[in-house]
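Q: Coordinates only, no sequence provided:
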């Protein structure tokens, strides 16, 4: 291998570790790298770590802790991200008789961006909950839905890479969760009383100052780890709907339905 080839290989590796969406916020980029590195070095990861909502040892314990909270018991409809560490959350939801709403990973490429999992319907069809709880299985067996047709949400669960006790959060950097929650507010699917929750490894809880909060960032109300339950003290009010002026051009290009949905939302507000 030549020196130049070795250099390009190293650059590619560092690019992967920086994350697919690196460059939008340098502080968050650095924090994500530290979290991913620490998770890998500690051996607490389950499977790949970099540039994703990483899975971790104890995710099933955190899901059990979440299921014991009053916000869970009261919820009939739960929105949950499609990532591996939340498989136990989706599975518990189905066994507890909850309707689960899951986005197609990164909202898909042209089909309806959501799936609805109704445990009664899955049982009627003979579908195993363990299959439906995986992202691939959910897309195969769930009812496809648009943002507009989703039912009102009682509990919103987000995948995170780092969180703070002030309610700050960051995912893998693509901006999907904050955009999703903004759309929910615009469409009346959640309001200021809807709990926003995550399950994360305890090593992902960082000091408040490490995670800058932007005006469009939705804040967590609860953080559940493998060893603790944290009711946060949010430092800011929740944002309103989508801050369209902060949506990046690449988000409009990569999220196939976003331009049309923006037009519908703005037209409805103008009426």
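A: All right, it came through fine. Values in this document were obtained by computation on a predicted structure and should not be read as measured data.
Q: Every contact and neighbour count from this point should use C-alpha atoms.
A: Will do.
Q: As a check, name the ranges of all helices in this structure.
A: If DSSP state H is used as the criterion, the helices of the chain fall at 3-18, 26-42, 59-67, 70-73, 87-95, 119-125, 129-132, 135-141, 176-186, 249-254, 258-270.
Q: List the residues that contact residue 39.
A: Residues in contact with residue 39 (Cα atoms under 8 Å, 6 or more residues apart in numbering) are 45, 49, 56, 203.
Q: Can you add neighbour count and distance to residue 214 and give those residues back as CSV?
A: Rendered in CSV, the data for these read as follows (neighbours: other Cα atoms under 10 Å; distance: Cα to Cα, whole Å):
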residue, neighbour count, distance to residue 214
45, 20, 29
49, 19, 25
56, 21, 27
203, 16, 23
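Q: Greatest separation within the residues you listed: which pair is it?
A: Farthest apart among the contacts of residue 39 by Cα to Cα are 49 and 203. That separation is 13.6 Å.
Q: okay, pairing it with this:
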């Protein structure tokens, strides 16, 4: 979820009041409220342990010791635990939370207390945002199955938290300076072998438990964007926005080869697209080419390209310019991969990543006017069939 906190940012606290890296704050009164079994630290059982071994160990322990809370069983979940609301309250002690304007909290059950805190005094929340919304997130809160005091994290194994973070990197919503917080039970804090970490795994800066606030001082780099080789076709179908992000990064010349695909190299002698410069963007966002629109004159691009579909735009004004149409498309948030301009015929063709994106564009562009003329918009295939 996304929420806006207080409009004014208080000045940063002086260094003397900030927690140093590696500092662990223990709340003795809260520790006495927990049973001795609640605070037992766990270690991997054997050398050569895998991420799944650690997950199973945590899940089994939380169930057997009755530390888990609804929904149960906690296996294959980010586990909810008794005392999760207590752990969430600790976020109020973090300077980064006090200064937060935009916070992104994952939907996991043990993070519910943070979501409620973030919503206090907030009128607008869970507002859908687009890829060009220029949102800058100040704080990210994620769930975990296991986490180490070094800031190394293991999720439930589906990769959604890592992917969402990478997607935010891709649109410039977060940077390497954006702090990441996780909420866990004390028994979920354990040593994690470094060899288990992968390039796409996010690290955490703060760990909140019912009894401790841990500042990890983690220096491990965060993911720099989407690792497309980890993305399957099935995931592309489940998360439609990935198709738009992939198309953007492909236009920018990045390797977007999916899991199980062979890398597609440019055809010899084929002219490369010249990106159209985008407008203002927040710091650390990809350059203009990440939000580009390729313009060409002549016939629409050939058939057979993967994940592509064309939209016909007709009844263009005789004095219309290609820049007029580009501007209108940007304002409507319907930027294509490629724009083929046929001004003398008073028409243009727009290429989108796939048929679903093309159909969405057709719906979005209905009633579009340039000057006094209302444009005709339809799927190009349907127009040719008439």
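A: Okay, I see it. All values reported here derive from a predicted model rather than from experimental measurement.
Q: TM-score them against each other, please.
A: The TM-score (TM-score structural alignment, normalised by the length of structure 1) is 0.70; 205 aligned residues with a Cα RMSD of 2.1 Å.
Q: Among the contacts of residue 39 of structure 1, find me the one that's closest to residue 261 of structure 1.
A: Proximity of the contacts of residue 39 of structure 1 to residue 261 of structure 1 was ranked by Cα to Cα; the top entry is residue 49 with 32.7 Å.
Q: pretty sure that closest one contacts residue 40?
A: Yes - under the criterion of Cα atoms under 8 Å, residue 49 of structure 1 makes contact with residue 40 at 6.7 Å.
Q: Please flag which of the contacts of residue 39 of structure 1 sit within strands.
A: With strands taken from DSSP state E, there is no overlap with the contacts of residue 39 of structure 1.
Q: CSV for the helices of structure 1, including distance to residue 147 of structure 1?
A: Written out in CSV, the entries for the helices of structure 1 read as follows (distance: least, Cα to Cα, whole Å):
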stretch, distance to residue 147 of structure 1
helix 3-18, 31
helix 26-42, 28
helix 59-67, 26
helix 70-73, 22
helix 87-95, 19
helix 119-125, 21
helix 129-132, 20
helix 135-141, 15
helix 176-186, 8
helix 249-254, 16
helix 258-270, 9
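Q: between those helices, which one is nearest to residue 154 of structure 1?
A: Residue 154 of structure 1 lies closest, by Cα to Cα, to one member of the helices of structure 1: helix 70-73, at 8.4 Å.
Q: mean per-residue distance, that closest one to structure 2?
A: Once fitted to structure 2, helix 70-73 of structure 1 is off its aligned match by 0.5 Å on average (mean Cα distance after the TM-score superposition for structure 1).
Q: Counting neighbours, what do you get for residue 228 of structure 2?
A: Other residues within reach of residue 228 of structure 2, judged by other Cα atoms under 10 Å, total 16.
Q: That one -> structure 1?
A: Taking TM-score structural alignment as the alignment basis, one finds that residue 228 of structure 2 is matched in structure 1 by residue 244.
Q: can you map out the strands along the stretch 101-250 of structure 2?
A: Using DSSP state E, counting those that start in this stretch, the strands found in the stretch 101-250 of structure 2 span residues 102-105, 139-142, 146-147, 153-154, 180-183, 206-208, 212-215.
Q: buried stuff in the second one?
A: Going by neighbour count (16 or more other Cα atoms under 10 Å), the buried part of strand 139-142 of structure 2 is 139, 140, 141, 142.
Q: start and end residues in structure 1 for it, please.
A: The alignment places strand 139-142 of structure 2 over residues 155-158 of structure 1 (TM-score structural alignment).
Q: Pull the residues that contact that stretch.
A: Counting by Cα under 8 Å, 6+ apart, the neighbours of stretch 155-158 of structure 1 from elsewhere in the structure are 71-72, 75, 77-81, 177, 194-199.
Q: please redo it, this time with the cut-off set to 7 Å
A: Counting by Cα atoms under 7 Å, 6 or more residues apart in numbering, stretch 155-158 of structure 1 makes contact with 75, 77, 78, 79, 80, 81, 177, 194, 195, 196, 197, 198, all of which sit outside it.
Q: Export the residues you listed to JSON lines and append columns for neighbour count and distance to residue 130 of structure 1.
A: Rendered in JSON lines, the data for those read as follows (neighbours: other Cα under 10 Å; distance: Cα to Cα, whole Å):
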{"residue": "75", "neighbour count": "17", "distance to residue 130 of structure 1": "21"}
{"residue": "77", "neighbour count": "23", "distance to residue 130 of structure 1": "19"}
{"residue": "78", "neighbour count": "24", "distance to residue 130 of structure 1": "17"}
{"residue": "79", "neighbour count": "21", "distance to residue 130 of structure 1": "18"}
{"residue": "80", "neighbour count": "22", "distance to residue 130 of structure 1": "15"}
{"residue": "81", "neighbour count": "27", "distance to residue 130 of structure 1": "16"}
{"residue": "177", "neighbour count": "22", "distance to residue 130 of structure 1": "24"}
{"residue": "194", "neighbour count": "16", "distance to residue 130 of structure 1": "27"}
{"residue": "195", "neighbour count": "20", "distance to residue 130 of structure 1": "26"}
{"residue": "196", "neighbour count": "22", "distance to residue 130 of structure 1": "24"}
{"residue": "197", "neighbour count": "25", "distance to residue 130 of structure 1": "22"}
{"residue": "198", "neighbour count": "26", "distance to residue 130 of structure 1": "21"}
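Q: Export those as JSON lines, with columns for distance to residue 257 of structure 1.
A: Output for the contacts of stretch 155-158 of structure 1, formatted as JSON lines (distance: Cα to Cα, whole Å):
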{"residue": "75", "distance to residue 257 of structure 1": "28"}
{"residue": "77", "distance to residue 257 of structure 1": "24"}
{"residue": "78", "distance to residue 257 of structure 1": "23"}
{"residue": "79", "distance to residue 257 of structure 1": "19"}
{"residue": "80", "distance to residue 257 of structure 1": "20"}
{"residue": "81", "distance to residue 257 of structure 1": "18"}
{"residue": "177", "distance to residue 257 of structure 1": "16"}
{"residue": "194", "distance to residue 257 of structure 1": "25"}
{"residue": "195", "distance to residue 257 of structure 1": "26"}
{"residue": "196", "distance to residue 257 of structure 1": "24"}
{"residue": "197", "distance to residue 257 of structure 1": "26"}
{"residue": "198", "distance to residue 257 of structure 1": "26"}
